[in-house]
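Visitor: I'll drop the sequence and a predicted model, then ask my questions.
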Amino acid sequence: MSDNVHYKSNIELTPQEYEELEDFLLHESGLKHPMNLDALDGFMTALIIGPEPIMPSQWLPHVWSSAVVDEAPVFESDEQAKRIIGLIMQMMNALSHQFEESPEDYAPLPNLTTFDSDEDQRKAARLWCCGFIEGINMNQDSWKSLLKDEKGAKTVFAISAASGLLREKLNLDEEKEYELWKLIPEAVLEIRDFWRPGHRRKKPDEKQPKAEAPGRNDLCPCGSGKKYKKCSGQ
């Protein structure tokens, strides 16, 4: 699906880079439960618009395994590790730049992609929502104030319902879930705005911090267990 992603700026990954990243995650990494690009986009969105920043060393293992299993990718070389982690960081920074510079133009990745069928598009939408929920679960305590707010709780509920995770409980079908999906772009901006009056409010000249590589003495986020300077940071 990566060739059909609509490319918008030189900050974002090109269609070829999206394809390279997706091929690695799904086919070359040796991972059993990796996120695909749609889930990754939703996951990153929650991390970026959420209440507190989370370091790459904390969230990157969730990219490798979206299940409750510890997995680490198999890289052919240090160069490939640097390349793949660099693409993930670039994707994160491009999304952060979008929210910083032109949030009114925001659209989740499934809405920027041409699919072969309606079913493929609906599946991508559900995966995006699952990724977003996983992003919330990275730091549930910090999200509590949003979930206690009536409007905020409704926005998160819409994302949860559109994910397919509540299908049986709410007696939803794919059509109803996809109708909820159409509300998601606005819901994302409402969640982002919820945090802005509080501790995440920016000064006029303040920019969102970019996702940076770990420090050289930190554990490498690739999951190898080595220090970054002796692994991907070489």
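Guide: Now that the structure is in, tell me what you want to look at.
Visitor: switch to C-alpha atoms for all contacts and neighbour counts from now on
Guide: Noted.
Visitor: Would you mind finding the longest helix in the chain?
Guide: Taking DSSP state H as the criterion, the chain has its longest helix at helix 78-101.
Visitor: how about that one: buried residues?
Guide: Within helix 78-101, the residues scored as buried using 16 or more other Cα atoms under 10 Å are 81-82, 84-99.
Visitor: Tell me which residues are up against stretch 128-145.
Guide: 35, 38-47, 50-52, 59, 108-110, 159-160, 162-163, 165 (Cα atoms under 8 Å, 6 or more residues apart in numbering).
Visitor: where exactly do the helices run in the protein?
Guide: Using DSSP H, helices in the chain cover 15-23, 37-49, 56-64, 78-101, 118-137, 140-148, 150-162, 167-170, 174-181, 184-195.
Visitor: next, the one to line up against it:
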Amino acid sequence: MTDTTPLSPLSDADCQRLDELLATLRDRGLDAPDVEFTDGLIAGVVAHPSTIDVSEWIAALIGIDPEDEIPFESDEERAEFIELLDRRHALVAAALANDPDTAQDGDLLDPLIFEPAEGEEDAPLLGEYWAEGFLAAYDVWEDEVFEQLDEEESAYLEDRLADFVELLSPEALGMSEDAAEDDDDLGHEHVDRTDPATRDLDIGRAIWSAHALRRFWATRAAKPKTVRKADEPGRNDPCPCGSGRKYKKCHGAEQ
């Protein structure tokens, strides 16, 4: 009997089935992505300061309104699709809850990243679609907390998200090859991001940043809010209640 508990990892067959279901939605005219982008979006949702409802992020993933029904032919397909996504979300959430600096390798996030097919034209870089999915979560759901970050916190957030941007190709960033070369000519150190060893390091850094962002937001949310006490009037000042008496003889006498 197949284990379908919430934390049961997606097998190769599960990933293939999810890919088929996403393709079915594309055939029906929806802008559904592939499995790798989907997995990146899930990680971005988990490592986000907002609590994003499952129906909301699934709707955003495939380009429908949250109130709309996912357009599969059968309820069985719809339930299977949601179960696969929900199971993956639970696994990602459990992994990202671990401290990346102390967790064992097996407890860290293991993203669903796939090698491009050999000979595929315009193939993405390894991990590029996963990074795009993660960044999409921060693009789609802007949180007011972003505006409340101090300078140090804002810099930290930018640095963590930059680790995902590093995985994108110049084309994905809207840069032509000439523009990328011009960037190198400006004195920026050139690093071959397509080199397998460099690519593995970049992906590992992005995984670490996903964990770090999850902990960053959790720690920040747990901090007690600073309550600023209003300045009190002087003892001999008029009481602000409007009684006409001195503060020390009115509400100040209660202290």
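Guide: Done, it's in. Computed from a predicted structure; not experimentally measured.
Visitor: returning to what we had before: which stretch among the helices of structure 1 comes nearest residue 9 of structure 1?
Guide: Residue 9 of structure 1 lies closest, by Cα to Cα, to one member of the helices of structure 1: helix 78-101, at 9.0 Å.
Visitor: aligned partner of residue 47 of structure 1 in structure 2?
Guide: Alignment note (TM-score structural alignment): residue 47 of structure 1 maps to residue 45 of structure 2.
Visitor: got it, and residue 21 of structure 1?
Guide: Using TM-score structural alignment, residue 21 of structure 1 lines up with residue 18 in structure 2.
Visitor: That match touches residue 81, doesn't it?
Guide: Yes - using Cα atoms under 8 Å, residue 18 of structure 2 is in contact with residue 81, at 6.7 Å.
Visitor: Quick check: closest non-adjacent residue to residue 191 of structure 1.
Guide: Ranked by Cα to Cα, 6 or more residues apart in numbering and with sequence neighbours excluded, the top spatial neighbour of residue 191 of structure 1 is residue 152, at 6.6 Å.
Visitor: Tell me, how many residues neighbour the match of residue 47 of structure 1?
Guide: 28 (other Cα atoms under 10 Å).
Visitor: Ok, the one 4 residues further on next?
Guide: Taking other Cα under 10 Å as the neighbour definition, residue 49 of structure 2 ends up with a count of 22.
Visitor: related to what we said a few turns ago, which residue in structure 2 aligns with the residue nearest to residue 191 of structure 1?
Guide: Aligned against structure 2 - with TM-score structural alignment as the criterion - residue 152 of structure 1 pairs with residue 157.
Visitor: now residue 184 of structure 1
Guide: Using TM-score structural alignment, residue 184 of structure 1 pairs with residue 206 in structure 2.
Visitor: What of residue 88 of structure 1?
Guide: Aligned partner of residue 88 of structure 1 by TM-score structural alignment: residue 85.
Visitor: what's near enough to touch its match?
Guide: Per Cα under 8 Å, 6+ apart, neighbours of residue 85 of structure 2: none.
Visitor: let's see 10 Å
Guide: 10, 18, 35, 38, 39, 42, 54, 58, 91 (Cα atoms under 10 Å, 6 or more residues apart in numbering).
Visitor: And the third one? What does it align with in structure 1?
Guide: Read that as residue 35 of structure 2. By TM-score structural alignment, residue 35 of structure 2 lines up with residue 37.
Visitor: Verify the contact between its match and residue 127 for me.
Guide: Yes - under the criterion of Cα atoms under 10 Å, residue 37 of structure 1 makes contact with residue 127 at 9.0 Å.
Visitor: so what sits against both of those two?
Guide: Shared contacts of residue 37 of structure 1 and residue 127, defined by Cα under 10 Å, 6+ apart, comprise 43, 110.
Visitor: quick one: the match of residue 152 of structure 1 and residue 70 of structure 2, what's the gap?
Guide: In this view, residue 157 of structure 2 and residue 70 of structure 2 are 34 Å apart by Cα to Cα, to the nearest Å.
Visitor: Check residue 212 of structure 2 too.
Guide: With Cα to Cα as the criterion, residue 212 of structure 2 and residue 70 of structure 2 are 33 Å apart.
Visitor: try residue 134 of structure 2
Guide: Distance, residue 134 of structure 2 to residue 70 of structure 2, using Cα to Cα: 22 Å.
Visitor: Which one's more surrounded, those two?
Guide: Just comparing residue 134 of structure 2 and residue 70: by other Cα under 10 Å the higher neighbour count belongs to residue 134, 27 against 22.
Visitor: related to what we said a few turns ago, how many neighbours does the residue nearest to residue 191 of structure 1 have?
Guide: 18.
Visitor: Please apply the same query to the one 3 residues further on.
Guide: Each residue near residue 155 of structure 1 was counted by other Cα under 10 Å, and the total is 21.
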